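Enquirer: Generate coordinates for the sequence data below:
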Amino acid sequence: MKTMETNVRKLFERYENISKASLRGDVAMDEVAALYASEFIAATPAGVMTGKNDEHLKQVLAKGYAHYRAIGTKAMEMRGLRIAPVDEYHCVAHVSWRATYVRKNQSDVVIDFEVHYLVQHLGAEPKVFGWVSGDEQTLLRERGVI
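Expert: Predicted coordinates:
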């Protein structure tokens, strides 16, 4: 279990670094896609979706990072990580994030939130195969970001 925990921590450190680079416009979609399993599931208050780690995912991710840059996202930092093992191959990684948004002629907006990632560790590196998150759009509207 210790190896899985160490590797999952490295996964999310990589995730954070890749996100920071993508927010700067240094988008490496192959690196982003490498964080995910071949198929995944996502659940938000808007519903549940499934997807494949393919060219379409890379396009969606690139569009997503472009959107985050357009709304003024200047930083995404991991504040904390708690790992809950399920078995020797799976865990839930509870990641606390802090996002900072720049607004014209106003002070920055800082929003703390959590995403719960489903992680599988079968090969050399763990992969995200799912996540559960809150209502991002409502939160951004309430905080005056969008």
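Enquirer: Every contact and neighbour count from this point should use C-alpha atoms.
Expert: Noted.
Enquirer: how near is the residue of the chain most remote from its centre to residue 141?
Expert: For the chain, the residue at maximal distance from the C-alpha centroid (C-alpha atoms, centre = their mean) is residue 105, at 28.6 Å. Noted for residue 105: a distance of 18 Å to residue 141, by C-alpha to C-alpha, to the nearest Å.
Enquirer: same thing with residue 28?
Expert: Going from residue 28 to residue 141 by C-alpha to C-alpha gives 29 Å.
Enquirer: Could you do residue 46 as well?
Expert: Taken as C-alpha to C-alpha, the span from residue 46 to residue 141 is 15 Å.
Enquirer: so which helix or strand takes in the closest residue to residue 96 other than its chain neighbours?
Expert: Of all residues not flanking residue 96 in the chain, residue 114 sits nearest, at 4.4 Å (C-alpha to C-alpha, 6 or more residues apart in numbering). Assigned by DSSP states H and E, residue 114 belongs to strand 109-120.
Enquirer: Give me the angle between the longest helix seen in the chain and strand 109-120.
Expert: The residue-count maximum for a helix in the chain (DSSP state H) belongs to helix 2-23. Relative orientation of helix 2-23 versus strand 109-120 (axes from the mean of the first three to the mean of the last three C-alpha atoms, to 10 degrees): 140 degrees.
Enquirer: I have a second one here; can you model it like the first so I can compare?
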Amino acid sequence: MNKKKIRSFFAEYERRFNDSLAGNPLDVDAMVADFAEYVVGSGPTGVMGGKNDESYREMIAKNEDHYRSIGAKYMKVKDVEVTELDDLHAAAKVYWDSGYEKDGKKITIDFSVIYILTFLHNEIKIFAFISGDEEKVLKEHGLMPEEKS
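Expert: Prediction:
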């Protein structure tokens, strides 16, 4: 396992995300290639999984549109903590600094995501991730509307 290679992997992930936020065309092929054939995610709404197929490609594009629509300006990797699990797997806790703009006001939010990685055929692929309650944090910062009861 090469920790430097993992950090470079997330630097490229960050670069592609920020290119899209800046209005450049999203490199969906490269984003999809970062993930394994099947991806599992866990967060406050539960555990979900799905095949990395056409619907996954559409979800990635929708996510980018969503971030731009709520005023996202950048996502920056602050740090990556890598834990080797075995010769073929690692967990990478990525600390993100995200910047938004709403009504002329700049908002920064720090958060982290744990990515579970596999190293098949000398390639890094994300096959699972664990995230916190992003929607709650975005609402707390006024970036998403509160639901009316």
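Enquirer: Just list the residues touching residue 27 of structure 2, thanks.
Expert: Contacts for residue 27 of structure 2 (C-alpha atoms under 8 Å, 6 or more residues apart in numbering) come out as 16, 20.
Enquirer: Tell me the spatial nearest neighbour of residue 69 of structure 1, not counting adjacent residues.
Expert: Excluding the flanking residues, the one nearest residue 69 of structure 1 by C-alpha to C-alpha, 6+ apart is residue 23, at 5.9 Å.
Enquirer: residue in structure 2 matching the residue nearest to residue 96 of structure 1?
Expert: Residue pairing (TM-score structural alignment): residue 114 of structure 1 is matched to residue 112 of structure 2.
Enquirer: tell me, what residue is most central in structure 2?
Expert: Central residue of structure 2 (C-alpha atoms, centre = their mean): residue 113, 7.5 Å from the mean position.
Enquirer: So that residue versus residue 132 of structure 2, what's the distance?
Expert: Plainly put, residue 113 of structure 2 is 7 Å away from residue 132 of structure 2 if you go by C-alpha to C-alpha.
Enquirer: ditto for residue 102 of structure 2
Expert: Distance, residue 102 of structure 2 to residue 132 of structure 2, by C-alpha to C-alpha: 22 Å.
Enquirer: before we move on, what about residue 72 of structure 2?
Expert: Going from residue 72 of structure 2 to residue 132 of structure 2 by C-alpha to C-alpha gives 18 Å.
Enquirer: More neighbours: those two, which one.
Expert: Set side by side, residue 72 of structure 2 and residue 132 show more neighbours around residue 72, with 23 against 15, by other C-alpha atoms under 10 Å.
Enquirer: Contact partners for that one?
Expert: 21, 98-101.
Enquirer: which of those lies closest to residue 81 of structure 2?
Expert: Closest approach to residue 81 of structure 2 among those (C-alpha to C-alpha): residue 98, at 18.0 Å.
Enquirer: Tell me which residues touch that closest one, please.
Expert: 72-76, 108-111.
Enquirer: switch to 6 Å and redo it
Expert: If you count contacts by C-alpha atoms under 6 Å, 6 or more residues apart in numbering, residue 98 of structure 2 has them with 74-75, 108-109.
Enquirer: ok, now which ones touch the nearest residue in space to residue 94 of structure 1 that is not next to it in sequence?
Expert: Nearest residue to residue 94 of structure 1, sequence neighbours excluded (C-alpha to C-alpha, 6+ apart): residue 116, at 4.5 Å. For residue 116 of structure 1, the contacting residues are 93-94, 131-132, by C-alpha under 6 Å, 6+ apart.
Enquirer: No further questions, thank you.
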